[in-house]
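Chemist: need a structure here:
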Amino acid sequence: MSSQFGQDRLVLQLLNGQRNGFFLDTGAADGIRSSNTVLLEREFGWRGLCVEPNDAFYQKLIHTRRCMCLHACLYDRETELPFLEAAGTLGGLINEFGPGQMANAIRTQRLPLDTEGMPPLVSKRTMTLATALALAAAPPVIDYWSLDTEGTELLLLKSFPFDRHTFNVITVEHNHQPTRHDIRNFLEARGFLHVTAWFIDDCYVRAAAFPGRHASSVVWRSRFSR
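Modeler: Okay, the predicted model is just below:
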């Protein structure tokens, strides 16, 4: 029971083993395999919100996690959009896929194609982060946000309701897509510091949440670099 690349352990290290925190897990999958938040919930008493758009994953999620779980496809507005569900953890809103993302999902999952070369798609009704957080009665400060939504990460950051909430630690999957640099610029402009990068994730902290540990110093950040 651990995260994909040790994100949960990193979060605990950054937060000094904090108990009874609150997490936001967007792209929670089945809630167990490679989950960044299940350890926090089960061993450290955290509560939180798991959001998952995939039908099959969601049915598993509600049986494996105690926290609030939403069957929702997050976006910056409410609308109907085509979603690649058959690709499992590689699925997402195809209009937000980065370069090569669709081809990689088709190849990796060996998806069948129609006469126009498209894999099977479903239509998803989207939900905003503001609505999801309101439904979960999320606190003003979210201790940790795990953001892994296969292409909509920057869009969701830009639509985050900063007027009502903030977060102290965030890990963002980037998959080496061009938006990685835009994500960093966006977060740093809002007072976040890039702490470490590993594999396909970046980790940031809100500088104001770590005043006693000199979060702005290169020495402090180097402790977590890989």
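
Chemist: all contacts plus neighbour counts: C-alpha atoms, from now on.
Modeler: Noted.

Chemist: Next, the contact list for the nearest residue to residue 83 once chain neighbours are set aside, please.
Modeler: With sequence-adjacent residues excluded and distances taken as CA to CA, 6 or more residues apart in numbering, residue 83 is closest to residue 93, at 4.5 Å. Contact analysis of residue 93 by CA atoms under 8 Å, 6 or more residues apart in numbering lists 81-84, 150-152.

Chemist: Also residue 20?
Modeler: Counting by CA under 8 Å, 6+ apart, residue 20 has contacts 44-47.

Chemist: repeat for residue 215
Modeler: 193, 207, 221.

Chemist: burial count for residue 149?
Modeler: Using other CA atoms under 10 Å, residue 149 is surrounded by 29 other residues.

Chemist: Touching, it and residue 88? I think so.
Modeler: No - Residue 149 is beyond contact range of residue 88, at 11.6 Å (criterion: CA atoms under 8 Å).

Chemist: another one to check against the first:
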Amino acid sequence: MVRVQRLKVNGMAKKFLLLGVALLLAGACGVGAFLGYRAGKAETFHTFIGIEDHSEQRNYAIRYALGLEEFQGITGQDLWVMHSVHPGVTDGFFVDLGSADGVTISNTWALERKGWTGICVDPFPRNMEGRTCQVFAEAVDNVGGRTVQFQDPGSYSGGILEYAGWWVSQETKDNAVEVKTATLSDILRRGNAPSYIHYLNVDIEGAEYMALSEFPFDEYEFGAITIEHNGLEDQRAKIRELLVKNGYRLEWAIRDQDWYVRAGTSGDISATER
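Modeler: Predicted coordinates for the structure are as follows:
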């Protein structure tokens, strides 16, 4: 009887041992798959934004896989600014129009972690507690001090109703709220922004052209500008004409994004669309 009980115990121990080994292997595979996914994502983004050196791609991919470097830009805007336009810069200044969430799909969160400072502008900012930038809770327009209807407040697609496009439903229009406008130049002055700003991001749901149309480009210079156009081709063309006139050239056109640099900025490819 004792021998039978011992055999049963030994059998159970072996089963638990095998189960433990299986769980360890599954965990290791899961960790490996997760790290592989992160490395692949990073390498894809670096390729996407024009970093062609394979050793450089691999280095960034490994750092991202291990959690030593993070990015949040939905199409790699932050990576492009950090590694292609301003490589090695740790004291840059940014301005983020339509910053929305301070972390999730933020184009400036990673820059701030690198030591950059700047200004985030959104009439309904959220998740900004861990950010060090100045926050202006205002809607940007070509004229300051106006009271306007703002659709979908607090969301990623919120914006001034009169400039919004096809993506706004009637229900959303009916639930718009009133906000005050400010001009970009006024915000920069109040925020003591430098005359040279390394990066400007503009994502304000149809109001992009109006926000830039009266801007004093002779007072401020931008190293890089990323602008969402939402497929509004007439507005996109007007923005491009405005920026080219003021000394910028299109560097990348990706999905619903146009990315510009100063016309004198060196680069392997100019005005390339992907």
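
Chemist: coming back round to it: relative to residue 12 of the first structure, which of the contacts of residue 93 of the first structure is nearest.
Modeler: residue 150 (24.6 Å; CA to CA).

Chemist: other SSEs contacting the helix or strand containing residue 9 of the second structure?
Modeler: Following DSSP states H and E, one finds residue 9 of the second structure within helix 2-48. With contacts taken as 3 or more CA pairs under 8 Å, 6 or more residues apart in numbering; DSSP states H and E, helix 2-48 of the second structure sits against helix 54-65.

Chemist: List the residues that contact the residue nearest to the spatial centre of the first structure.
Modeler: Ranked by distance to the mean C-alpha position of the first structure (CA atoms, centre = their mean), the top residue is residue 147 at 1.3 Å. If a contact means CA under 8 Å, 6+ apart, then residue 147 of the first structure has 25-27, 153, 170-173 as its contacts.

Chemist: repeat that for 6 Å
Modeler: 26, 172 (CA atoms under 6 Å, 6 or more residues apart in numbering).

Chemist: Alignment lookup: it to the second structure.
Modeler: Aligned counterpart of residue 147 of the first structure in the second structure: residue 202 (TM-score structural alignment).

Chemist: Residue 256 of the second structure and residue 230 touch, don't they?
Modeler: Yes - with contact defined as CA atoms under 6 Å, residue 256 of the second structure counts as touching residue 230 (5.3 Å).

Chemist: Can you pick out the residue with more neighbours from these two?
Modeler: Neighbour count, other CA under 10 Å: between residue 256 of the second structure and residue 230, residue 230 has more, with 18 against 13.

Chemist: if I've got this straight, the more buried one is in a strand?
Modeler: No - per DSSP: H, G, I helix; E, B strand; the rest coil, residue 230 of the second structure lies outside any strand segment and is coil.

Chemist: Could you find the counterpart of it in the first structure?
Modeler: Match for residue 230 of the second structure (TM-score structural alignment): residue 175.

Chemist: which residues touch that match?
Modeler: Taking CA under 6 Å, 6+ apart as the test, what residue 175 of the first structure contacts is residue 200.

Chemist: Could you report the separation of it from residue 152 of the first structure?
Modeler: Look at residue 175 of the first structure and residue 152 of the first structure: by CA to CA, to the nearest Å, they are 12 Å apart.

Chemist: ditto for residue 167 of the first structure
Modeler: Distance from residue 167 of the first structure to residue 152 of the first structure, by CA to CA: 18 Å.

Chemist: repeat for residue 17 of the first structure
Modeler: 30 Å.

Chemist: more neighbours, the two?
Modeler: residue 152 (22 against 12).

Chemist: Confirm residue 104 of the first structure sits in a helix?
Modeler: Yes - using three-state DSSP, the secondary structure at residue 104 of the first structure is a helix.
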